[in-house]
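Student: Pasting a predicted model and its sequence here:
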Amino acid sequence: MARIAVFDSGLGSLSIIQEMQKSFKSQIIYFADQQNYPYGKKSQAQLNRIMKKSIKLLHGFSPDFIVVASNTPSLMLNLSTSKIFDVKPPLKEAKKLSKSKHIGILATESAIRSKGMSKYIQKNISKSFKISKINGSKLVDLVESGKFLTEKKFCKKIIKKELKILVQNQIDVVTLSSTHLPFLKKYLEQEFPNIRFIDPGNIVAKKIFLKIKNTQSKRNSLKIFTSGNIKSFQSKLSKIGIKNKVNFLTF
């Protein structure tokens, strides 16, 4: 019976969890660390401290694996082990899809400015490709605030304003390199119909499946915890169809 703990600073984990539940059956412990939102504006030292505490906390549930469902700490820290999965921009897939050889990486402010991002790009992209790192922190806020559910016109306005660079620079593929961003994928595709937006969720889910395929559970189960306001988070989840009880958890 596979038990997997998944965490980030809020709603982002759900984009990974949804892909996991499509790919296999497991017991999932979901920790939305809203007390430390946003990861995207934290320093490397702050993130390192938060990650260590979160991972130690989640080990208390005796998971088989832990998923750090956030690109920012995944890029800024060396977190991946045999028991810990992280999430990074799907550049291999982007290279295959891009015809203009100009790829956009839409990520948080901290992630795009990090040395980890620069090293990751150098390692995975040849000089024949051009990469534009785009600050998507304001788009992440649209998701975590719940505005993507209630203020559609406002969301479209912000997306259009923040992503002018996509049209101006002939970018034809964009990686959604914050786990919050897949919740905006429909908006993005409507505004930029000629651009491919890649969600890494199914890539992460496939990696996990290879590890647990022989120890799957009989059914999916989901236990939800937050370090923030329980009622507020419960309300957001209800609006996207998740009725599971939310419990308080912090370190």
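Tutor: On my side now, so go ahead.
Student: all contacts plus neighbour counts: C-alpha atoms, from now on.
Tutor: OK.
Student: ok, residue 230 - how many residues close by?
Tutor: Using other C-alpha atoms under 10 Å, the number of residues around residue 230 comes to 15.
Student: For it, give me its contacts.
Tutor: Contacts for residue 230 were tallied using C-alpha atoms under 8 Å, 6 or more residues apart in numbering; they are 246-248.
Student: ChimeraX command for the buried members of the residues you listed?
Tutor: To isolate the buried members of these in ChimeraX, using 16 or more other C-alpha atoms under 10 Å:
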select :246,247
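Student: Export the contacts of residue 230 to TSV and append columns for distance to residue 191.
Tutor: Below are those laid out as TSV (distance: C-alpha to C-alpha, whole Å):
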residue	distance to residue 191
246	34
247	37
248	38
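Student: Residue 201: which of the contacts of residue 230 is nearest?
Tutor: residue 246 (22.9 Å; C-alpha to C-alpha).
Student: ok, second structure coming up, stack it against the first:
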Amino acid sequence: MALGIFDSGVGGLTVWRALRPIMTEHTIYFGDTVHIPYGEKTQEQLVGYFQRALAFFVQRQASAVVVACNTASAVALPRVKEPPVPLFSMIDAAVRQALAVTKGRVGVLATRATTESGVYPKAFQAADPGVEVVSQACPKLAPLIEAGFRRGEMVESAIAEYVTPLLQAQVDTIVLGCTHYPFVLPEIRRQVGPEIHILDPAEEIRAEVAEFLRDRKPECQPGECRTEFWVSGDPWQFRDAVKVLMGLEIPAVQRYHVSGDVM
């Protein structure tokens, strides 16, 4: 058995990085890179992509799946009524994490699809109606990061465009509502200043997964567990992006050919 981690591309690697030190099972990482960017897809497309990803993980005998993609968590996950394996949602983790620190004004940086779904305002309303949520779509960020950009004029300009409305709304907490965004956290921090909480939900997901693993027989020691990397697009492009973004030379990346595509 192995724990599955799913994302549209390299963003889920920020979650994989957070989980590696606590893993006592091997990991299967699947990036649906042929369909990037998820944030610009329709609900029908996203549900189809996610269903095929789940089928892939079941085929690989995953014990559970971390849906390390906010867009999939927001749009597709609610449509799965009887999941074949336990699923971990980035949305739930982010809301819990934010409620622990916010004074009542939360900003969310996310993809267009996540923002338009309204999932974050609804989740905060259900948990604490007193929290005001300001959601900001960031359509340029994930594609820039996927292309290997962590800094530079284009990244700085995009971040300035997206954080300005949150600063004007005087939020006290910002949720990174896409797992790609921790790759540009230093620039986000530089622009918003030290007084605002910036939250990466991967930390909360790590606590959830640790609890899940405590009830299971260890298959490997933390730090020694293997990871299989799979993508639906170009394996070499994925390896290059990982090297640029994380400074890691990952082992062979395998390609999973999706069928019945809704492009």
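Tutor: Done, it's in. Computed from a prediction, not measured in an experiment: that's the story for all the values here.
Student: I'd like the TM-score for the two structures, please.
Tutor: The TM-score (TM-score structural alignment, normalised by the length of structure 1) is 0.90; 246 aligned residues with a C-alpha RMSD of 1.9 Å.
Student: Now go through the contacts of residue 230 of structure 1 and say which are in strands.
Tutor: Assigned to strands by DSSP state E, the following of the contacts of residue 230 of structure 1 qualify: 246-248.
Student: which one of the residues you listed sits closest to residue 45 of structure 1?
Tutor: When those are compared against residue 45 of structure 1 (criterion: C-alpha to C-alpha), the nearest one is residue 248, at 25.4 Å.
Student: Contact partners for the closest one?
Tutor: 225-228, 230.
Student: go with 7 Å
Tutor: 225-227, 230 (C-alpha atoms under 7 Å, 6 or more residues apart in numbering).
Student: can you redo these as a markdown table with secondary structure and distance to residue 15 of structure 1?
Tutor: Formatted as a markdown table, these follow (DSSP: H, G, I helix; E, B strand; the rest coil; distance: C-alpha to C-alpha, whole Å):
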| residue | secondary structure | distance to residue 15 of structure 1 |
| --- | --- | --- |
| 225 | strand | 16 |
| 226 | strand | 16 |
| 227 | coil | 19 |
| 230 | helix | 20 |
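Student: Among these, which one lies nearest to residue 21 of structure 1?
Tutor: Taking these together and measuring to residue 21 of structure 1 by C-alpha to C-alpha, the closest member is residue 225, at 17.9 Å.
Student: I'd like to know how many residues surround the closest one.
Tutor: Other residues lying near residue 225 of structure 1 total 21 when counted by other C-alpha under 10 Å.
Student: Over in structure 2, tell me which residue corresponds to it.
Tutor: Counting by TM-score structural alignment, residue 225 of structure 1 corresponds to residue 230 in structure 2.
Student: Residue 245 of structure 1 now?
Tutor: By TM-score structural alignment, residue 245 of structure 1 lines up with residue 252.
Student: now residue 132 of structure 1
Tutor: Checking TM-score structural alignment: residue 132 of structure 1 goes with residue 134.
Student: how far out from the middle of the chain is stretch 175-192 of structure 2?
Tutor: Computed by C-alpha atoms, centre = their mean, to the nearest Å, the separation of stretch 175-192 of structure 2 from the middle of its chain amounts to 12 Å.
Student: Quick check: end-to-end length of that stretch?
Tutor: 13 Å (C-alpha to C-alpha, to the nearest Å).
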